[in-house]
Structure formats: C-alpha cells, structure tokens
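Student: no FASTA, just this:
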C-alpha cells in the first residue's frame, strides 16, 4: 500500500508545523479521504475514520470551545489514536489546549494554515489523490502537444524518442521518456509523469541521454499531464491494412479507463513529429465537434447525388 509522510504533506501543501516536528517522518497517511470530526466532537465515535487526516475549521473549533474542559480533553483523546496521522487547523485558528495535550500524548503532529477550510481540504485531497493513486509503469513517451497529453507507444527502436525530440523542437513539451508512471486521478482521468530518476531526460540512440530542460529551457518540459490520446507507432507492413480515412476508432484501457488510440505506420521519409502533431490537433478538433471524416463522407454523398441527378 502506498503512503505519504506527514512531512511530505506539509511541504507540498504549505502547512505550518505547530507541534510534533520530530514525528513528521514517522506518521504515515494511507488514504486520500479527509475527516472533519463534527459528530465525533459530540461524542459519537461508532464510525470514526481514525486513519484520515483530521481537519478542524471554524465550526469544529468553536463547537469544541463550548464543551467543558473535562469533556473537551476526553473527546480530543478519543480523536487522537495510534492510527491518526495528523491534525490540521485552518484559518490560523488558535489550537485548543486540550488538542495540544491529547496530540502530544500520542505523538501526533498538529499542522496549521491561514487558508479557509474548504480551500485547504481541496488542496490536501488533490495532493493525496495524486500520491496515493493506483499506479502502472508503461513503456513509452509522454508529450504535451498544445496542452494535450499524448502517450506515444511502440516497439523498442521504432522512433518514439526521436519523434519526441522533434516535437520539443517544434515547441511542445516533454513529460516522460522511456518509462511513464501512469496513475488514476478519478474514475474519468488518467495522468502520467516520469520516474524521478528520468525527469527531464531523453535518450537518443547514438547520442546518449540529454537533459531537455538544460538544452531547451524550462518551457520544454512538464512534470505531469492528463493522458488524452495514445499514438501507437508501428513499422510499415504491406501485409497490414492501416486506417486511411480515420473512421476506425480504437481504444486502449489504462487502469480501467478507456483512452482513444491511433495507430500510425512508420516508414523512412515520413516526418513522424508533424504526423503525431496533426493527429493530436485532429483529435482535439473532433472533441470540439468537427470531424473531417464526416465532412468527407458528406461531400462524397453530395457528389454522388449530383452525378445521379445529371445522369437522369
């Protein structure tokens, strides 16, 4: 099971450490769900999700202040379990003494932020979803083409990295080369990013490994992208029929989500970068309601009708 330390969460979300600094690397977060312990403050703990980050906003803090000191400490001690990774207080609200005492007893860090409760909840959830999501490592190259995440796949040596280099020179951005870490943000979207050891790097046979950010600037790379299209490069074969009109729609499943796929034949003399770029632009046009294949079909049908009329 994947996990994130409280220190990683604090650094990524800009949280201030109020107490428990020495336990930041020891407390692990294993779920992207967040708990706002409103019912628990009333004493109802039957379904308390102790393993979640516990977020306290104005509602929770103000309600806890209405409790007697004895009840307040009792509830806070029930909130602070061995499973609880950390407590987060929003809006720069003061930390109740009972919370500080109970957290110290269980070695639980208390973090704070000046952000609103809703905003910090969204920020924490977004970060945890990306870090804790189910992941899959794929062989391929991920490139940002006009804001569209295009995953280029194909057999080793077919020219994926060389195509990516040409695309970078045309102003597009590299996300990952050779290995792409794919993860699911939600039930509709799949994202890709490079392994840390390969970030910004591109391998070109005969040249070796090049640092794209160093050679082409920070604008030539991205850290991650939503995968919208898969372009599969395949060596040209006379025995195989490739789609010529674009009417055949392929899909490939990544982590249970179907992604549109285009298979492009590779042959000496074909400029693959321009072809992949055109494929991405054509796909975007389709998502915006324009389909060149349908236009061709309509033109063809109109021509047939005209010829039929003239021959009568």
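Tutor: It's in. Keep in mind that what you see is a predicted model, and the values were worked out from it rather than measured.

Student: make it CA atoms for all contacts and neighbour counts henceforth
Tutor: Will do.

Student: residue contacts, residue 29?
Tutor: 3, 4, 5, 6, 51, 52, 53, 85 (CA atoms under 8 Å, 6 or more residues apart in numbering).

Student: below is an additional structure, to be compared with the one above:
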C-alpha cells in the first residue's frame, strides 16, 4: 500500500479543511503512516512514554495557550522535546498564531506546520472520513455492481456469461449501474464494503456485439450512481445437471471480501430463465431478511410444526374406505 503524503491532504482536502501551509513546501512529501490524528498531550510537559509519533498532531487552543504561558526557555525545551520525534506534520487549529519557536524547530526538522481556521473538534470530524478512505483496505473484482431496490448486488462469473447484459436489463427496468467489468472495493470500518468503478471507465459498459455504451448518456443520470455498498454477491454459473443447487435458502452460502462475510446467491443459467426478475427477487429477499423476515426459516418452522401435530385424524381418514 502506498502511503498518502501530507501534500495529498492539502491538495484533496485543503478547501474543506481550510488548510494553510505555514512552512511553505517544506515537509509536504512526508508520509502519513496511520489514519489517526491526536493532540500531543503530555509530551509538551516532557512526558514522552507511549507518545504516538506517527499520527498527525493537532495543536488546539489548549496547547497553544499552554505554550504561551511558559517562559521562553521552558517553551523552547518543550518544543524541542516535541520535535525530537519524526512527526508527519503539525496542524494548528482555530487560525491561531503558533509560537515562533515552533516554526523554527519545525523548519529545522523538515516538518510541515499547517494552520486551519476550523475549531479542533470540527477539524477532527472533517479529517476522519478522508483518513478512513485513503487507509481503507482495497481490492479489485472482475464483475459488475448494480443498485437494485437499494441493495448493492455484485455480479460475478466467468467472462462472457452475461454479467453486463444482466445489469443492462436491470438498468432498463429502472435500477442503477455502479460499475461494470472492474469493481474497486474498499472496506470502511470493520464490515462495510464500498464498491465503485474505475475513474476512466465509470458508467461505461461493454456489450459483446454492440461495443462500449455510455449508460448515463443513454438512460440519464437516474440510471447511474458513483458508489454503492456491496451487500450480496450474485454468482452467475453455467447450468450443471450433475450439481445440487440450493432450493430452500436455509443454508446460505457466504464468501469473504477483505475479511468481510457477504452472502452469495448462485444462479444457474439455462435457456428461458428470467434472470433479471430473479435478481430483483434476490434484492427484495435480502431486504426482507434485513428486516427480520426469513422466508425459508418461516416455511421450515411451519413444516416442523405440522409434522409435530397429532396424526389421529389423518390416520382415520386414510383408513376410511367407505
């Protein structure tokens, strides 16, 4: 994984975070090793044990006020201790003016000092989504991703089996394309998978015999979206008469993507099968399960209950030949 640079933060989120580089271009090519930011805390008072030097360090009003309250010699000692660590960068919030010693020592160490007009809490709130995104585990899947009734269906299968054609039919029925052929998937947090298309080929589809088509141009903005959570994997497979396919849904197959368990529905293909309607049912069935309604389990419970009922009447009727 390529680590993001401090420069990336300024270029991508400079406006959102209202950032200003007080040390110019100095230190902007330093790596940001972790997706975390924090205040230096007790290190300014000289306690350096358990100091997380790999984080972005944020100096809020409390830290700047503390430094201003020290005499010049004590302030310099405090900041020299702070800058003995190899920090990614230092951010000063609320548009405050940092001590001159801080800028001097930062320049000597080649560490960028950045100022934001935001309050400390607001800076943290806006920074976290960016750090989560750039440090998120990522993988690429050959398939197609569509939003069907609000459910992200990831279509996979061998090349040429009809993934793109299936999604095209879904789009024609009012659903939305997210990505075709190449799906980039990021894991956010512990269990959320977000899929999106490649920037160059986003919202284009390749249909064999037709060529490349622009879904947004053909069907309008309603037919596409930029990204979608991956919730169900639809495995398109060639019909195999010797294979046993799931016919009840009681034992749901699952697969792992970036260590997140995702349900899998295998749809065997044979002539005459209405694949589009089946995929819509897959999405609706997932919504039902999410809402606590599992049709397969309900039917199984009814069946077991019926099997446990007294059989005297049935036996009497079976033995009545009059």
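Tutor: Looks like it arrived, so ask away. Bear in mind that the values here come from a model prediction, so they are computed numbers and not experimental data.

Student: which of the contacts of residue 29 of structure 1 does structure 2 keep?
Tutor: Among the contacts of residue 29 of structure 1, the ones still in contact in structure 2 (both residues aligned by TM-score structural alignment, their matches' CA atoms under 8 Å) are 3, 4, 5, 6, 51, 52, 53, 85.

Student: could you double-check that the fourth one lies in contact with residue 22?
Tutor: Pointing back at residue 6 of structure 1 there. No: under the criterion of CA atoms under 8 Å, residue 6 of structure 1 makes no contact with residue 22, lying 10.8 Å away.

Student: more neighbours: which of those two?
Tutor: The neighbour count for residue 6 of structure 1 versus residue 22, taken as other CA atoms under 10 Å, is higher for residue 6 (25 against 12).

Student: ok, back up a step: what is the nearest of the contacts of residue 29 of structure 1 to residue 214 of structure 1?
Tutor: The closest of the contacts of residue 29 of structure 1 to residue 214 of structure 1 turns out to be residue 4 (CA to CA; 30.2 Å).

Student: from residue 50 of structure 1, how far off is the spatially closest residue to the closest one that is not a sequence neighbour?
Tutor: The spatially closest residue to residue 4 of structure 1, leaving aside those adjacent along the chain, is residue 29, at 5.1 Å (CA to CA, 6 or more residues apart in numbering). According to CA to CA, to the nearest Å, residue 29 of structure 1 and residue 50 of structure 1 sit 11 Å apart.

Student: buried among the kept ones among the contacts of residue 29 of structure 1? Need that as a selection in PyMOL.
Tutor: For the buried members of these, the matching PyMOL selection, counting by 16 or more other CA atoms under 10 Å, is:
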select buried, resi 4+5+6+51+52+53+85
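
Student: turn the kept ones among the contacts of residue 29 of structure 1 into JSON lines, columns for distance to residue 164 of structure 1.
Tutor: Listed next are these as JSON lines, based on distance: CA to CA, whole Å:
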{"residue": "3", "distance to residue 164 of structure 1": "33"}
{"residue": "4", "distance to residue 164 of structure 1": "32"}
{"residue": "5", "distance to residue 164 of structure 1": "35"}
{"residue": "6", "distance to residue 164 of structure 1": "37"}
{"residue": "51", "distance to residue 164 of structure 1": "43"}
{"residue": "52", "distance to residue 164 of structure 1": "41"}
{"residue": "53", "distance to residue 164 of structure 1": "41"}
{"residue": "85", "distance to residue 164 of structure 1": "42"}
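
Student: element containing residue 8 of structure 1, please.
Tutor: Following DSSP states H and E, one finds residue 8 of structure 1 within helix 6-13.

Student: tell me which residues are up against that helix.
Tutor: By CA under 8 Å, 6+ apart, the residues outside helix 6-13 of structure 1 that reach it are 15-17, 24-29, 85-86, 111, 120, 123-124, 127-128.

Student: could you work out the end-to-end span of stretch 203-211 of structure 1 for me?
Tutor: Termini of stretch 203-211 of structure 1 sit 9 Å apart (CA to CA).

Student: where in structure 2 does that stretch fall?
Tutor: Mapped onto structure 2 using TM-score structural alignment, stretch 203-211 of structure 1 spans residues 206-214.

Student: mean per-residue distance, the longest strand along structure 2 to structure 1?
Tutor: Counting by DSSP state E, the longest strand found in structure 2 is strand 176-188. Strand 176-188 of structure 2, aligned to structure 1 and superposed, deviates on average by 2.2 Å (mean CA distance after the TM-score superposition for structure 1).

Student: can you tell me how far residue 20 of structure 2 is from residue 93 of structure 2?
Tutor: According to CA to CA, residue 20 of structure 2 and residue 93 of structure 2 sit 11 Å apart.

Student: oops, could you answer that again for residue 155 of structure 2 instead?
Tutor: 46 Å.

Student: ok, now residue 206 of structure 2?
Tutor: Per CA to CA, residue 206 of structure 2 is found 49 Å from residue 93 of structure 2.

Student: comparing those two, which residue is more hemmed in?
Tutor: Between residue 206 of structure 2 and residue 93, counted using other CA under 10 Å, residue 93 has the larger neighbour count: 25 against 16.

Student: how about residue 95 of structure 1, secondary structure?
Tutor: Classification of residue 95 of structure 1 using DSSP: H, G, I helix; E, B strand; the rest coil returns coil.

Student: right, I'll call it a day here.
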